[in-house]
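J.: Below are the sequence and a predicted model; questions follow.
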Amino acid sequence: MNKPTLDPELEQRLENIRLFADYLPAALIIHCLEDLSIVYMNKPGLERIGTTLEELQNMSQEQYYIRFFNEEDSNDYVPKIVQIVKSGTDDHVSYFQQVRVPLQKEWQMYVSNTKVFYRDENGRATHLITVAGMLDPVHHITSKVNRVMEEINFLRNNNNSFLKLTKREKEVLKYTALGKNSGEIAALLCISSTTADTHRRNIRSKLNLKNNYEAVKFAQAYSLI
């Protein structure tokens, strides 16, 4: 891939970045907004994800994100980045990212900060700069963030199934998660035990529940209890 010709001022900014970026205790990435291709990544970032700048620059945007990131996370932070690009301000966006790194089975949690790196003579944003640092996996804050991300992923993966529940089925799910049997649920909702049983069967089918623990997990994730 041929190296694109850059604006002299942009090239000077990149040269300034290169002078110190490899000394940062975090990944530093410069993206071209036109196609989100990577113009530059410092040595700590490249080493962390086990690749080279040349390899990254020869990847398509889709290949890059599928290989290294949980693409569902982008639904949360991309709109915020779009907003700062359009705003014409010097604001930045902070967000969490799940990153796949070599020899690690589980996602590694990073906190990233992105802002516009360069605007052309017309004020149009052309490049973004991002600094991404890995959260210490044994830190208590990381544990809390991981729990939140697990819940977010659970909601993403199960939202369509949960939306199939009727209002009454959500009430029955709530009491099921609280350990109530069909007779107790029937008394609380002023319905028959047979109807309560039917609701519970429908809930198990719609949510593919295998045990009461999974019912509790749904009830907690959707704030029923």
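T.: Okay, I see it.
J.: from here on, contacts and neighbour counts on C-alpha atoms
T.: Noted.
J.: Could I get the full set of strands for the protein?
T.: 27-32, 38-41, 92-99, 108-119, 125-134 (DSSP state E).
J.: With adjacent residues omitted, what lies nearest to the residue sitting furthest away from the middle of the chain?
T.: The C-alpha centroid of the chain is most remote from S192, which lies 43.6 Å away (CA atoms, centre = their mean). Closest residue to S192 apart from its sequence neighbours, by CA to CA, 6 or more residues apart in numbering: A186 at 5.4 Å.
J.: quick one, longest helix in the protein?
T.: helix 140-162 (DSSP state H).
J.: now for that one, which elements pack on it?
T.: helix 193-207, helix 212-221 (3 or more CA pairs under 8 Å, 6 or more residues apart in numbering; DSSP states H and E).
J.: hmm, 10 Å instead?
T.: With contacts defined as 3 or more CA pairs under 10 Å, 6 or more residues apart in numbering; DSSP states H and E, the packing partners of helix 140-162 are strand 92-99, strand 108-119, helix 193-207, helix 212-221.
J.: of the ones you listed, which approaches V85 most closely?
T.: strand 108-119 (6.6 Å; CA to CA).
J.: what's the distance between V39 and T126?
T.: 11 Å (CA to CA, to the nearest Å).
J.: Pull up the overlap in contacts between those two.
T.: 31-32 (CA atoms under 10 Å, 6 or more residues apart in numbering).
J.: So which residue is dead centre in the chain?
T.: D73 (2.0 Å).
J.: If we ignore the residues flanking it in sequence, what's nearest it?
T.: Q97 (6.5 Å).
J.: which residues sit in contact with that neighbour?
T.: Here Q97 is in contact with 69-74, 76-77, 107-112, 132-134, 149 (CA under 10 Å, 6+ apart).
J.: Just the buried subset of these, written out for ChimeraX, thanks.
T.: The following ChimeraX line selects those of the contacts of Q97 that are buried, judged by 16 or more other CA atoms under 10 Å:
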select :69,73,74,77,108,109,110,112,132,133,134,149
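J.: one more structure, for comparison:
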Amino acid sequence: MNISPELRKRVDNKIAELDSMAGMLPCIACIHNRDLELEYLSPLGQKQLGHTLEQLKAMGHDYHHLFFETEEADFVPKVVALLKSKDVSQRVSYFQRVKFYHENEWVWHATTSQILMQDDDGEVLLFITFSVPIDPKHHLTSKVTRLLEENIFLRKNYGKFAALGRREKEVLQLIATGKSNQEVAGELFISAATVETHRRNIKQKLDAGSLFDLMEYARAFDLV
């Protein structure tokens, strides 16, 4: 972030304020500047990522791609919209996946971001983010994770699903419940051969190779 030395000092003082109490926070605290560059990460966050703040800052924007699932994330547009709004009272909440140090699996986090500091002209300088990992041992975690993953699947594949016609969606719905071509034909008053044609076209449009793939579409788009 290219700012004057005087403004840089004010930014550093603001970050120091948070750092002085970061150890008392029951969450991970993170500060980015308006260019989405990392300025601060609380000790808990550094421990989970297995790197010091200096090491993480040296990574530049690669930091985001190494530790966060950015390809499937919807939080980036939300944060960008927050910064454009310049509204310090506005908050955005979202879920994001983070990869901890020496861990192979992504960990879901509940996260909230808010503008932390502006310059004298009202331009955003810093925004702060608080994140809490979702406890994998909680009995609701598996359900929450499934819903979040279905939402990711829905956003990635909406275009494919939208290409299906009304009749194809009806056939998909019945197939996903385990009905045979004959049973689907009986319910829709069409021939089994027509059902097979619909099934073939559906699999081609959705790039689905198995019944499981079809069922995943049906669940994500509320057909079953």
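T.: On my side now, so go ahead. Quick caveat: nothing in here was measured; it's all calculated off a predicted structure.
J.: that older thread, contact partners for the residue farthest from the centre of the first structure?
T.: 182-183, 185-186, 198.
J.: roughly how far apart are the residue nearest to Q114 of the second structure when sequence neighbours are not counted and S20 of the second structure?
T.: Closest residue in space to Q114 of the second structure, ignoring its immediate chain neighbours: R91 at 4.9 Å, by CA to CA, 6+ apart. According to CA to CA, R91 of the second structure stands 23 Å off from S20 of the second structure.
J.: These two: which has the busier surroundings?
T.: Using other CA atoms under 10 Å as the criterion, R91 of the second structure and S20 rank with R91 on top: 14 against 9.
J.: The first structure: which residue goes with that one?
T.: Alignment note (TM-score structural alignment): R91 of the second structure maps to H92 of the first structure.
J.: That match contacts Y77, correct?
T.: No - applying CA atoms under 10 Å, one finds H92 of the first structure not in contact with Y77, separated by 11.3 Å.
J.: what is in contact with those two at once?
T.: In contact with both H92 of the first structure and Y77: T114, using CA under 10 Å, 6+ apart.
J.: that older thread, can I get the contacts of S192 of the first structure in a markdown table with neighbour count and distance to K170 of the first structure?
T.: Converted to a markdown table, those look like this (neighbours: other CA atoms under 10 Å; distance: CA to CA, whole Å):
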| residue | neighbour count | distance to K170 of the first structure |
| --- | --- | --- |
| S182 | 22 | 14 |
| G183 | 15 | 17 |
| I185 | 23 | 12 |
| A186 | 18 | 14 |
| T198 | 14 | 13 |
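J.: Among those residues, which one sits closest to L56 of the first structure?
T.: T198 (54.4 Å).
J.: Please name the residues that touch the closest one.
T.: 169, 182, 192, 204.
J.: Taking those, tell me the two that lie furthest apart.
T.: Farthest pair in these, by CA to CA: S192 and R204, 18.6 Å.
J.: returning to that earlier point: list the ones among the contacts of S192 of the first structure that fall in helices.
T.: Those of the contacts of S192 of the first structure lying in helices (DSSP H): 182-183, 185-186, 198.
J.: Among the residues you listed, which one sits closest to K144 of the first structure?
T.: Among those, and counting by CA to CA, the member closest to K144 of the first structure is I185, at 33.7 Å.
J.: That closest one and E171 touch, don't they?
T.: Yes - with contact defined as CA under 10 Å, I185 of the first structure counts as touching E171 (9.0 Å).
J.: After alignment, which residue of the first structure pairs with T197 of the second structure?
T.: Match for T197 of the second structure (TM-score structural alignment): T198.
J.: same deal with E54 of the second structure?
T.: Using TM-score structural alignment, E54 of the second structure pairs with E54 in the first structure.
J.: likewise V79 of the second structure?
T.: Checking with TM-score structural alignment, V79 of the second structure has I81 as its match.
J.: So for N153 of the first structure, which of the strands of the first structure sits nearest?
T.: So among these, strand 92-99 is nearest, using CA to CA, at 11.2 Å.
J.: quick one on the thing from earlier: contacting residues around the match of V79 of the second structure?
T.: I81 of the first structure touches 74, 87, 91-94, 113-116, 128, counting by CA under 10 Å, 6+ apart.
J.: hmm, try it at 8 Å
T.: 92-93, 114-115 (CA atoms under 8 Å, 6 or more residues apart in numbering).
J.: Among those, which one has the most neighbours?
T.: Those, ranked by neighbours (other CA under 10 Å): first place T114, 22 neighbours.
J.: does that residue really touch D90, like I thought?
T.: No - T114 of the first structure lies out of contact with D90 (CA atoms under 8 Å); the separation is 10.4 Å.
J.: Once you drop chain neighbours, what's closest to K14 of the second structure?
T.: M117 (8.0 Å).
J.: Quick check, the one you found in contact with S89.
T.: No - in this structure M117 of the second structure lies outside contact range of S89 using CA under 8 Å: 11.6 Å.
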